[in-house]
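Asker: okay, structure incoming, though there's no sequence with it:
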């Protein structure tokens, strides 16, 4: 099972405040543990929303909204993609994580959809196209 693990933003991450040397060191050690255990598939920190944009969809219309975005509780400062056996295992790994922000912080864990989750609507033709695309992406890495 794959899980997206998202670090929620706060006023400091949104202001572009860089993590301390200690936090970078602690996170580096934590990431090494994830790699050695075969859990980590990907992970990155994200720039503040002031450097981002959103695209709002309304029928066929597309509207671009430039950052910054005001509600920091809904923003993501970084993420990991874990490969684990269960949600409980993902939770246990997250509980071992150094506190990613000063003071209070929150990390959200969400399971990623797999092909079999889509049922009959995901036809053999669509599955084949998806597999071909994933192979192309994997070949670039």
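Answerer: Cool, the structure landed. The shown structure was predicted, so the numbers you read here are calculated from the model rather than taken from an experiment.

Asker: drop to CA atoms for contacts and neighbour counts, all remaining ones
Answerer: Noted.

Asker: hey, where'd the helices end up in this structure?
Answerer: 11-14, 21-36, 87-95, 124-140 (DSSP state H).

Asker: nearest to residue 116, out of the ones you listed?
Answerer: helix 124-140 (9.4 Å; CA to CA).

Asker: which ones are touching residue 2?
Answerer: Counting by CA atoms under 8 Å, 6 or more residues apart in numbering, residue 2 touches 81, 82, 83, 84, 111, 112, 113.

Asker: ok, residue 83 next?
Answerer: 1, 2, 3, 38, 39, 40, 41 are the contacts of residue 83 under CA under 8 Å, 6+ apart.

Asker: how far away is residue 76 from residue 5?
Answerer: From residue 76 across to residue 5, the span is 10 Å (CA to CA, to the nearest Å).

Asker: same question, residue 11
Answerer: In terms of CA to CA, residue 11 sits 20 Å off from residue 5.

Asker: out of those two, which sits in the busier spot?
Answerer: Ranked by neighbour count (other CA atoms under 10 Å), residue 11 and residue 5 place residue 5 first, with 20 against 14.

Asker: let's bring in a second one:
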């Protein structure tokens, strides 16, 4: 099972404050544990929302909204993609994670849809297209 582990933003990450050496070291050590356990697929920190944008869809209309965005608690400061056996295993790994802000913070765990989750609507043709695209993008890394 694959999970996205979402690190929530706070006022400091939104202000563009970078983690100190102590937190970077702790996160580096944690990432090393994830790699050695075969759990880590990817992970990155994100720039503040002031450097981002959103595209709002309304029918055929697209509206671009530049950051920053007001609701800090709904923003993402970073993420990991993990391969684990269960949600419970993902929870156990998150509980071992260094506190991403050093203060009150929150990490969200969300399972990623797999092809079989889509049922009959995911036709053999769509499945073949998905597999081709995954194989093609794997060569980009």
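Answerer: Ah, there it is. Because the structure is a prediction, the values reported are computed rather than measured.

Asker: now do residue 78 of the first structure: how many residues are near it, please.
Answerer: With other CA under 10 Å as criterion, residue 78 of the first structure counts 18.

Asker: residue 117 of the second structure now?
Answerer: Residue 117 of the second structure, neighbours per other CA under 10 Å, totals 9.

Asker: residue 104 of the first structure now?
Answerer: 8.

Asker: now do residue 85 of the first structure
Answerer: 12.

Asker: look up how far residue 91 of the first structure lies from it.
Answerer: Distance, residue 85 of the first structure to residue 91 of the first structure, by CA to CA: 11 Å.

Asker: then residue 56 of the first structure?
Answerer: 32 Å.

Asker: more neighbours, those two?
Answerer: The neighbour comparison of residue 56 of the first structure against residue 91 (other CA under 10 Å) goes to residue 91, with 15 against 11.

Asker: which one is the more buried one nearest to, not counting chain neighbours?
Answerer: Ranked by CA to CA, 6 or more residues apart in numbering and with sequence neighbours excluded, the top spatial neighbour of residue 91 of the first structure is residue 109, at 7.5 Å.

Asker: give the contact list for that neighbour.
Answerer: Neighbouring residues of residue 109 of the first structure by CA under 8 Å, 6+ apart: 3, 4, 5, 6, 90, 91.

Asker: could the contacts of residue 2 of the first structure be laid out in TSV, adding distance to residue 34 of the first structure?
Answerer: As requested, the contacts of residue 2 of the first structure are arranged in TSV below (distance: CA to CA, whole Å):
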residue	distance to residue 34 of the first structure
81	10
82	8
83	10
84	10
111	17
112	18
113	21
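
Asker: quick check on these: which are buried?
Answerer: 81, 82, 83, 84, 111 (16 or more other CA atoms under 10 Å).

Asker: which one of the residues you listed is nearest residue 69 of the first structure?
Answerer: Nearest to residue 69 of the first structure, judged by CA to CA, of those is residue 81 at 24.2 Å.
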